[in-house]
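Asker: predicted model and sequence below, questions to follow.
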Amino acid sequence: MTKTAAILGGGVIGGGWAARFLLMGWDIRVLDPAPQAEETVQAMLDRARAALPALYDVALPDEGNMSFHETISAAVEGAQWIQESVPERLDLKRKLYQQVQAVCDPGAIIGSSTSGFTPSELQGCATRPEQIVVAHPFNPVYLLPLVELVGSDKTDPALIDRAVALLTSVGMKPLKIRKEMPAHVADRFLEAVWREALWLIKDGVATTEEIDDAIRMGFGLRWGQMGLFETYRLAGGAAGMRHFISQFGPALEWPWTKLMDVPELTDELVDMIAEQSDAQSGDMSIAELESLRDGNLAAMMRSLKARGAAAGKVLQEHEKTLEPEAPDLMAPMVTLDRQVPVDWVDGNGHMNESRYVQAMSEASDRFLRWIGCTPDYIATQGSWFTVENHVRYFAEVMIGDRITATTHVLEAKGKKLKLFYRLECNGTLAATVEQLLIHVSMQTRRAENPPEEMAALTARIAAAHAAFGLPEGAGATGRK
């Protein structure tokens, strides 16, 4: 069944929602009366196409279809998810909900991107108040997984559960907020930091760049992978959180912060902040800064994914749902389909030669899983070790290119397995790799024959692949 989401408001947040759903295979209908709305969303989508697939080591679903509409009914009829991202005016939102609920499916979920209003406030004039929830994301929505999900006492818990499942399916991390509260959870932290930052600038203690350095060179890095409480747990040493609180708790009574006050935003202070911010960013445009931000986020999140930590764990779990099923193994098969990430390039601006081999290694890992060399098998029995590779390079591959690898089994005899890969980029041959593997016991770490069932399967595959002929360039490994 086609999955459809309606996006009401195509600005920075609405455009991010559109890109997130679209790249996860949903059809998207956008409603925004602004004359530049379509251009804004398309630009957002271009950035998302370069960034979101690069987080994954598998291909994302085929993109859905995106359309732009002039009426609410055309946008929302039949949509399973309706995301409202219009300006933060309660009267505007309530009026929009009345119009939406007159024509939308009663079973659809209406999520609001609001950062401040509670669900009860949003539901005030609604025909079906239980249908409306807060689904507050973070910019860029197509990359950052967190979405704060808030219901009221009128919200059916089953609807919240449906929302959690739906948002999880598009790679997000829904955080169910236990109680309604203005600004929810995350923005309350941001508000506290923002107030302190304004005072530091007004009092001449630090500039915008110095404050940003304090965050990005220090605690921001810790928060990005451990959060607040786990960071402080480590600060308490072996004794943990109790020791930390006993040591630093008394400082909370000292007048360090001005959290209950905010400096008056006079023209002088606004000018000072704006001038410092302009100087800090140098000659970079907003588009260039967004591209830099997305590349940095993708690289950091990929690193976290390799360790199964924080946002990276969300990626890991979502990637499992996108893992392709085993195809017909009796014909050469696609074992790799992915986008080239930002950390795979070298000084020449193209994919480093070692990454060609890494791509083939990922293709090999998937084929081996399909023949039974699973993590459980490796942990308890054996594995296949590469002993020789022969690589030929034919074409450059750039960041953001989509690459595929087709695997051809050349030989499967005893301990030996020979594989041949064709790596293609946008339909053009980029490289070939011939690989010789030996089956090894994980207990003795010595070569031994694979189990009879695995050996029989690989022999059948090799015989079937032989009918397709020897690939051009094959036959370079195993010569002694």
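Answerer: Right, received. Where do you want to start?
Asker: going forward, measure contacts and count neighbours with C-alpha atoms only.
Answerer: Will do.
Asker: three-state assignment of Glu424?
Answerer: Glu424 falls in the strand class when you classify it by DSSP: H, G, I helix; E, B strand; the rest coil.
Asker: and it, how far from Leu304?
Answerer: From Glu424 across to Leu304, the span is 28 Å (CA to CA, to the nearest Å).
Asker: ok, now Trp254?
Answerer: According to CA to CA, Trp254 stands 36 Å off from Leu304.
Asker: neighbour count winner among those two?
Answerer: Taking Trp254 and Leu304 together and counting by other CA atoms under 10 Å, Leu304 has the greater number of neighbours (20 against 8).
Asker: residues in contact with that one?
Answerer: 225, 310-313 (CA atoms under 8 Å, 6 or more residues apart in numbering).
Asker: how about these in TSV, adding neighbour count?
Answerer: Shown next, in TSV, are the contacts of Leu304 (neighbours: other CA atoms under 10 Å):
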residue	neighbour count
Gln225	17
Ala310	16
Ala311	22
Gly312	21
Lys313	18
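Asker: which ones among these map onto helices?
Answerer: Using DSSP state H, the subset of the contacts of Leu304 located in helices is 225, 311-313.
Asker: with distance to Thr458 added, can I get those residues in TSV?
Answerer: Output for these, formatted as TSV (distance: CA to CA, whole Å):
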residue	distance to Thr458
Gln225	42
Ala311	38
Gly312	34
Lys313	33
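Asker: list just the nearest of these to Val141.
Answerer: Ala311 (13.3 Å; CA to CA).
Asker: share the number of residues neighbouring Ile82, please.
Answerer: 26.
Asker: which element is it on?
Answerer: Element membership for Ile82, per DSSP states H and E: strand 81-84.
Asker: and if you look at Arg242?
Answerer: With DSSP H and E as criterion, Arg242 is part of helix 241-248.
Asker: by contact count, what packs against that helix?
Answerer: helix 229-235 (3 or more CA pairs under 8 Å, 6 or more residues apart in numbering; DSSP states H and E).
Asker: I'd like to know which elements the helix it packs on is packed against.
Answerer: Going by 3+ CA pairs under 8 Å, 6+ apart, helix 229-235 lies up against helix 241-248.
Asker: before we go on, here's another structure to hold up against the first:
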Amino acid sequence: MAPRTAAIIGGGVIGGGWAARFLLMGWDVRVFDPDPEATRKIDEVLSNARRSLPGLTDQAMPEEGRLTFHKTMSDAVDGVVWIQESVPERLDLKSKVYATLQEHAPKAAIIGSSTSGFKPSELQNCVPNPAQIVVTHPFNPVYLLPLVELVTTDKNPTDVIERAKEIITGLGMFPLHVKKEIDAHIADRFLEAVWREALWLINDGIATTEEIDNAIRYGFGVRWAQMGLFETYRVAGGEAGMKHFIAQFGPCLEWPWTKLMDVPELTDELVNEIADQSDAQSGQYSIRELERIRDNNLVAMMRALKAQDWGAGALLNVSETKPDAGDTTQLITTVRRAVPLDWTDYNGHMNEARYLQAFGDATDRFMEIIGCDADYIASGGSYFTAETHIRHIDEVHAGTKIRVETQCLLGEGKKLHLFHRMFDGDRLLATGEHMLIHVSLETRKARAPSDAIAATLGAIAQAHAMLPVPDGAGAAVGKR
């Protein structure tokens, strides 16, 4: 099937993000932007998108579409299916743009506006064919975040709305259909309320910008990321549910906690409406189930942040200590940890890839012990794994406290031969055997390690040679 074509009118931060999203999802993209730097800017956005967007899926991405830049809007919109307008937030400018678009674009093309400041009716009043125009307000970075606020009016026929939903969904995004237009739509109204309160906290000397950001990223921001506002509060209400939460915390709305004091009265009708909507949203789950879902999601997100050493994940890294090497003439404990929730698979036990991760962590710790640490690696030397053999001996489940003991079978010249054993108490769970080669990171070729590492490694290898040869060492797959 030939790729569909989208036109991007305005190639700034948001327009460039839209271009990347369409292009990487297989659409041909035609860009109009009078900025002489537009090509460079969009190429830079595309570079980031190509690096990050494919990481969201475990399947192959569509074949990337064709990107072209055009000197006129009329040329850019020739034959397109979708037009995304992302020009500056001036109604007079948008009015001129829409007049040109509707003169030259296909009558069936949908014109979506990235506007956060105008309602669709204000845009539609500028043109002879209002049915063609909808608001499709995204969030930055457009190529990663899925939300698109699709705001329509009664001037948009059903087929236009349904096609818009189908196209947005096909881009891997979520069309939140806002059926009743309002200034700033839905999401930005929340952001604006938080922003206003944050400005007051700074103005009144209560908090700094960093303290406010920490309050969000270490607390409710992580909760909101996976359950939103109302589902989070439903869980907070416990087994009694949303009505209990409102009864318990509703009176707080009358307290002077915030500068934003204009709140609706919590009438029985409003409480019942909220509770009914919450039941429809989450009533299929018990509170205990919602708590487990929440906990799974929080662990997964915070561990992802941990890998990036950022936000709440950075706190986890700071709190961790590495196992003490102890007596290196004996088996060395290189890993001591619990199996996290996101390490398990559809069989309910540890995913086979995580065995390799645990043994890889054990190898990394052994490398640090012999002196091949971050400073040494920065100087241009390291070990690369050449061969691995893992035996899965017993099941491992989430929460299991595992321990990896490491024996050095060979440590001379460029070669490092390790044998890891994973235990739960005295129960042997798995073994990992690894052959590594010392390399120059500059040439990417084998070379001898530093004298200091060679001496430390040699002493450990000599001592470990006196230990019993571990069962399974040197075994081939399927042979005992």
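Answerer: Here it is on my side, so go on. Just so it is clear, the model here is predicted, and its values are computed rather than measured.
Asker: give the other helices and strands that the next helix or strand after the helix holding Arg242 of structure 1 contacts.
Answerer: Proceeding N to C from helix 241-248 of structure 1, the next assigned helix or strand is helix 267-281, under DSSP H and E. If contacts are counted by 3+ CA pairs under 8 Å, 6+ apart, helix 267-281 of structure 1 sits against helix 208-214.
Asker: quick one: His184 of structure 1 from Gly151 of structure 1, how far?
Answerer: Taken as CA to CA, the span from His184 of structure 1 to Gly151 of structure 1 is 11 Å.
Asker: mind listing the shared neighbours of the two?
Answerer: Ile177.
Asker: so for these two, which residue has more residues nearby?
Answerer: Per other CA under 10 Å, whichever of His184 of structure 1 and Gly151 has more neighbours is Gly151, with 25 against 22.
Asker: out of the contacts of Leu304 of structure 1, the closest to Ser115 of structure 1 would be?
Answerer: Using CA to CA, the contacts of Leu304 of structure 1 come closest to Ser115 of structure 1 at Ala311, 20.8 Å.
Asker: the helices in the stretch 151-300 of structure 2, which residues?
Answerer: 158-170, 187-203, 209-215, 221-227, 230-236, 242-249, 268-282, 287-307 (DSSP state H, counting those that start in this stretch).
Asker: from those helices, which stretch is densest packed?
Answerer: helix 230-236 (a mean of 19; mean count of other CA atoms under 10 Å).
Asker: circling back: mean distance, the strand holding Ile82 of structure 1 to its aligned residues in structure 2?
Answerer: For strand 81-84 of structure 1, the mean distance to aligned residues of structure 2 following superposition is 0.4 Å (mean CA distance after the TM-score superposition for structure 1).
Asker: average gap between the helix or strand just after that strand and structure 2?
Answerer: Under the assignment DSSP H and E, the closest C-terminal helix or strand after strand 81-84 of structure 1 is helix 90-101. For helix 90-101 of structure 1, the mean distance to aligned residues of structure 2 following superposition is 0.7 Å (mean CA distance after the TM-score superposition for structure 1).
Asker: next one: helix 90-101 of structure 1 to chain centre, how far?
Answerer: Here helix 90-101 of structure 1 is found 31 Å from its chain centre; the criterion is CA atoms, centre = their mean, to the nearest Å.
Asker: what do you get for stretch 236-253 of structure 1?
Answerer: For stretch 236-253 of structure 1, the distance to the chain centre is 35 Å (CA atoms, centre = their mean).
Asker: gap between the two ends of it?
Answerer: 19 Å.
Asker: what comes into contact with it?
Answerer: 232-235.
Asker: now with 6 Å, please.
Answerer: Arg233 (CA atoms under 6 Å, 6 or more residues apart in numbering).
Asker: and the gap between Ala454 of structure 2 and Thr72 of structure 2?
Answerer: For Ala454 of structure 2, the distance to Thr72 of structure 2 equals 66 Å [CA to CA].
Asker: of the two, which one has the most company?
Answerer: Ala454 (18 against 14).
Asker: quick one: residues contacting that one.
Answerer: Residues near Ala454 of structure 2 by CA under 6 Å, 6+ apart: none.
Asker: which part of structure 2 lines up with the host helix or strand of Glu411 of structure 1?
Answerer: Assigned by DSSP H and E, Glu411 of structure 1 belongs to strand 402-413. Alignment of strand 402-413 of structure 1 against structure 2: no match, by TM-score structural alignment.
Asker: which elements pack onto that strand?
Answerer: Contact here means 3 or more CA pairs under 6 Å, 6 or more residues apart in numbering; DSSP states H and E; on that basis strand 402-413 of structure 1 packs against strand 333-339, strand 416-425, helix 452-466.
Asker: of the ones you listed, which is nearest Val41 of structure 1?
Answerer: strand 333-339 (21.7 Å).
Asker: just send the helices and strands packed on strand 402-413 of structure 1 back as JSON lines, with mean neighbour count too.
Answerer: JSON lines is the format used below for these (neighbours: other CA under 10 Å):
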{"stretch": "strand 333-339", "mean neighbour count": "23"}
{"stretch": "strand 416-425", "mean neighbour count": "23"}
{"stretch": "helix 452-466", "mean neighbour count": "17"}
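Asker: adding distance to Leu297 of structure 1, write these out as TSV.
Answerer: Shown next, in TSV, are these (distance: least, CA to CA, whole Å):
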stretch	distance to Leu297 of structure 1
strand 333-339	16
strand 416-425	25
helix 452-466	41
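Asker: translate Ala20 of structure 2 into the numbering of structure 1.
Answerer: Match for Ala20 of structure 2 (TM-score structural alignment): Ala19.
Asker: how about the nearest residue to its match, chain neighbours excluded?
Answerer: Using CA to CA, 6 or more residues apart in numbering and skipping the chain neighbours, the partner closest in space to Ala19 of structure 1 is Leu45 (5.2 Å).
Asker: ok, of the ones in helices among the contacts of Leu304 of structure 1, which one's closest to Gln339 of structure 1?
Answerer: Nearest to Gln339 of structure 1 among those is Gly312, at 17.4 Å by CA to CA.
Asker: and Ala18 of structure 1, helix, strand or coil?
Answerer: Counting by three-state DSSP, the backbone at Ala18 of structure 1 sits in helix.
Asker: any figure for the gap between it and Glu88 of structure 1?
Answerer: For Ala18 of structure 1 relative to Glu88 of structure 1 (CA to CA), the value is 19 Å.
Asker: the strand holding Ile82 of structure 1 aligns to what range in structure 2?
Answerer: Going by TM-score structural alignment, strand 81-84 of structure 1 lines up with residues 82-85 of structure 2.
Asker: and Arg216 of structure 1, how far from Arg188 of structure 1?
Answerer: 19 Å.
Asker: actually Thr208 of structure 1, not the one I wrote
Answerer: 20 Å.
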